[in-house]
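Undergrad: Okay, here's the prediction I keep looking at, along with the sequence it came from:
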Amino acid sequence: MNNLSPSDIQRINLPGKEIILVGTAHISQDSVDTVRRVIAEETPDAVCVELDEQRYQALKNQTQWESLNIIQVIKKGQAPFLMANLALASFQKRMGLQTGVKPGAELAAAAEAAEASNILVHLVDRNIRTTLLRAWRKTGLWKKMNLIATLLASMFESNQIDEKELARLRQSDTLSAMLEEMGTILPSVKTILVDERDIYMAHHIRNTAGDKIVAVVGAAHLPGIMKRLGEETPAAIIDEISRIPEKSTVSKLVPWIIPAVVILLFVIGFFFGDQQRIADAAMAWILANGLLAALGTLIAFGHPLTILAAFIGAPITSLNPTIGAGFVTGVVQAFVAAPTVRDMERVGDDLATLRGWWGNRMTRVLLVFLFSSLGSAVGTLVAFSWLKDLF
């Protein structure tokens, strides 16, 4: 059964230019065939695809994980972004397993067909890192927790998707389908993942050089892009939605305020409090941070030396806003249980299963980073409730 209807192929005539919009179902072989047929029949001057450079390279280079230096990722502070990327990849991988078509295959097919015919390919989607960081920084703390919970759930949920859900996913954008359910509680996320990208892609499709342009995008984006192709979007709007927002003042200050308050409480307690209570409070701080960070590392199946590093490091890193417990545990885990070549080769397949996440040494490093960080954060909150006794 063909998943694409005639309404999924739209012709839009602008002054001196014809744009053929092809709305695709991201996990459908029919979409792959349709994209190739349209490009062959239309012989356009250029082909635009709903990809950014990073996603395009990921589709072209199936062995990208083999060259990943996980230690450098952690040292550069990119582990949270990599985790978010892997959560999305995990969700997409499970969809592909049930259809036999890799998510994004029709976008790769569009680029391949264009290159084979010496037609220019234009990547018109916004950088995925910009999209994710805009979604993160434009939401409040509570909604950030909801976002994290949804990403975690997507990593570990069952592989089975019923036919009704599968039909819905066929007509959804693979980047935003996983977060669609959060539209009501996180409207800013939906706006950033879908609406802003519609504006961004419509602008770049409209301004692609050539008399005839074929643009291949997810079916979910068709209405928004068609709506915006008719007139030029002001450059100021494109600049704004292409920018990663600065961290809020509160976000910048909190990592410094928490250790400052803790140190101040200890100083006040030292000069004006009971010395035994100071010692008890210090022990409470060490145990709360150390034990919960170590527990998080244990849950991630961290190496015994990594668990020890979590216990020792968390009480110290909790007072240092420039380094987190996850940095220490992630680096230690990567050294003492370094990912093998086989781990790097299989990471794409292992993302699809819960066992794979824990069994693959590369993803286990990231799980150690994640759960030890969460453990240390909870430990800090628990310790605060004890430190009030210093007064």
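TA: Alright, I've got the coordinates.

Undergrad: use CA for all of it now, contacts and neighbours both
TA: Will do.

Undergrad: State the helix or strand in which the spatially most central residue of the chain lies.
TA: Per C-alpha atoms, centre = their mean, the C-alpha nearest to the average position across the chain is that of Ala84, at 2.8 Å. In this assignment (DSSP states H and E), Ala84 forms part of helix 79-99.

Undergrad: hold the first one in mind and look at this next one:
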Amino acid sequence: MSEQVATAGDDPGEGSVRVVGTAHVSADSVEEVERVIDEERPDVVAVELDEGRYRQMQGETPDDIEPGDLLRGNTVFQFIAYWMLSYVQTQMGEKFDIQPGADMLAACETAEEFGIDVALVDRDIQNTIQRFWARMSLREKLHMVGGLAFGVTDSRVVGLTAGLIVGLIAGPIIGLLGESVFGIGLPIMTRLTGGLLLAVVGSYVLDAVAQQFVDADRSLLYGIGGGLAVGIVGGVGLGLADPLVSAVLGDFAVRIVGSMTLGVSLGVLVGAVAGIAIDVLGLDAGAEEEYEEFDMAELTDTDVVSMMMEEFRQFSPGGAEALIDERDAYIAHNLVDLRAQGKHVVAIVGAGHREGIERYLAEPETLPPMESLTGTAESTGFPWGKLLAGAISVGFVAFFVLLAMAGVRNDFLLRLFAAWFVVNGVFAFGLAKLAGARWSSSLVGGLVAWMTSVNPLLAPGWFTGYVELRHTPVNVSDISTLNRLLSDEEKPLTDLVGEMFDVPLFRLIMIVAATNIGSIVASLLFVTYVLPLFGQELGGLDGVSRLMIDGARNSADLIWGALT
């Protein structure tokens, strides 16, 4: 255990505070907590808990997420951050065979046994996670979420998923620039479309055959890999499906399907290879081995804790400030108040907080104002996202306004807007439903997708999630369920994913993400495929450019005339 120091106030009438630093997953910490409280018999036992976590520890059901909170935008991401922190602690608890938070539970139960008051001195966890998320940079957030993915998901699945997302974005780019830049014309697009047809059929057949010899996880991998091989050789290489493609699909559809096929195929192939390489080389097993190297007795040693805190601070200075420094000050504020009331206090806190809290107790005049430690935190750094979102919104509105000012017919603009509405709506609706959303939730996401694409600061997934939460309660306890499922190393991956989708929080995250991805992909497809098709009516790219210049000139003349 770390050294425990009793800190008294300057006024003789003040009480004292003894800070006990614990490891939240240490059986030794539980014994030490019980012993210190028994020896000291303080007036108050202060614990590093807030009201919500205390009620959850007592077996009460946590509060549900309010649907309106989801519309604030970062609620889902904050739950992911909370999930990451909870998962790491749960994994360590399993390694050392102790329930996470057992030290705090022991402190509360021992205090109640001796009739001692318990003080909850930590900041509300939702406030902490919100500030933690807001203080992290975009790079740190991506790193953190990626670390969670590799820690809780098979690396092969992570690779395939990442490849699929990259491929969905790359497909429209290939469709836009393929012929002019890469020489990928209609004949190649026909081969690629035929390759997709054979790949789908081949994947289904090979997966069914492979299931007779290997487990479901491997059969799925073999099916996808084999299907891609069949599609590449038989469809792209030999053109076996070309007659069928030419007879059924038109040139426009072939161009869309072909370019998306190339983008997604390349993305999935590269992602799968990367995932298999990570799995074979064991590059995602470092965290597990690292747990086993820890001696639990060392986790409360000052030098070890300081080193771990410093490493986290180097990874995310802003995140460390919200998760460690601010909570040190918040807890110290409450302990100083208890001491000023003449109370003899034993404070049970994580070892990482002990040094900072004791420094504030010794010099309470250095404490920051309490109001600076609560409330919503603003994101740090330059608001590139807001700037980009504003530029997209202005550009979209300007495009329609300039065409209108150039004299383009209203029926053309209405058809163009209708196409924008339909393309965004279909993709957002379809992916939301595929992720398990209700019909009503998917419909709402589809109906607002056109608007959220115009203003990226909004997201159709928030609205889909809002409606979903009206019917399906989601709360913090779902994280414990997810951690329990993920700790089962024997369960087949397909069964694991199915059971995870049965957990409301995971399904909500997937629905929100799928709806947003659908809208993003739809916007790319519209700009790449649909807009050029409409542009042909106006004389192609050159014609559209001339009309927008004419519209700008007419707008300037109108404004100048009004001013003069």
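TA: Yes, it's here. All values reported here derive from a predicted model rather than from experimental measurement.

Undergrad: related to what we said a few turns ago, from memory the residue nearest to the centre of the first structure sits against Ala153, does it?
TA: No: Ala84 of the first structure is not in contact with Ala153 according to C-alpha atoms under 8 Å; the separation is 11.7 Å.

Undergrad: Which part of the second structure matches whichever helix or strand comes after the helix holding Ala84 of the first structure?
TA: Counting by DSSP H and E, the next helix or strand C-terminal to helix 79-99 of the first structure is helix 105-116. Under TM-score structural alignment, helix 105-116 of the first structure corresponds to residues 102-113 of the second structure.

Undergrad: which other residues reach the helix holding Ala84 of the first structure?
TA: 27-28, 73, 102-103, 129, 151-152, 154-155, 159, 161, 166, 174-175, 178, 349, 351-352, 366, 369-370 (C-alpha atoms under 8 Å, 6 or more residues apart in numbering).

Undergrad: and what of stretch 115-134 of the first structure?
TA: The contact list for stretch 115-134 of the first structure (C-alpha under 8 Å, 6+ apart) reads 44-55, 81, 111, 114, 192-193, 197, 200-201, 204-205, 208, 242-245.

Undergrad: Can you select the buried ones among those for me in ChimeraX?
TA: To isolate the buried members of the contacts of stretch 115-134 of the first structure in ChimeraX, using 16 or more other C-alpha atoms under 10 Å:
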select :44,45,46,47,48,49,50,51,52,55,111,114,192,193,197,200,201,204,205,208,242,244
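
Undergrad: Where strands are concerned, which of the contacts of stretch 115-134 of the first structure count?
TA: Counting by DSSP state E, the part of the contacts of stretch 115-134 of the first structure found in strands is Ala46, Val47, Cys48, Val49.

Undergrad: all helices in the stretch 51-200 of the second structure, in order from the N-terminus.
TA: Ranges of helices within the stretch 51-200 of the second structure are 51-57, 67-70, 75-95, 102-113, 125-135, 138-152, 155-177, 186-210, based on DSSP state H, counting those that start in this stretch.

Undergrad: in the shortest one, what counts as buried?
TA: By that I understand helix 67-70 of the second structure. Applying a neighbour-count criterion of 16+ other C-alpha under 10 Å, one finds Pro67, Leu70 buried in helix 67-70 of the second structure.

Undergrad: next one: stretch 266-284 of the first structure
TA: Here stretch 266-284 of the first structure shows Phe266, Gly269, Phe270, Gly273, Arg277, Ile278, Asp280, Ala281, Ala282, Ala284 as buried, counting by 16+ other C-alpha under 10 Å.

Undergrad: How about the contacts made by the fifth one?
TA: Think Arg277 of the first structure. Here Arg277 of the first structure is in contact with Asp389, Leu390 (C-alpha under 8 Å, 6+ apart).
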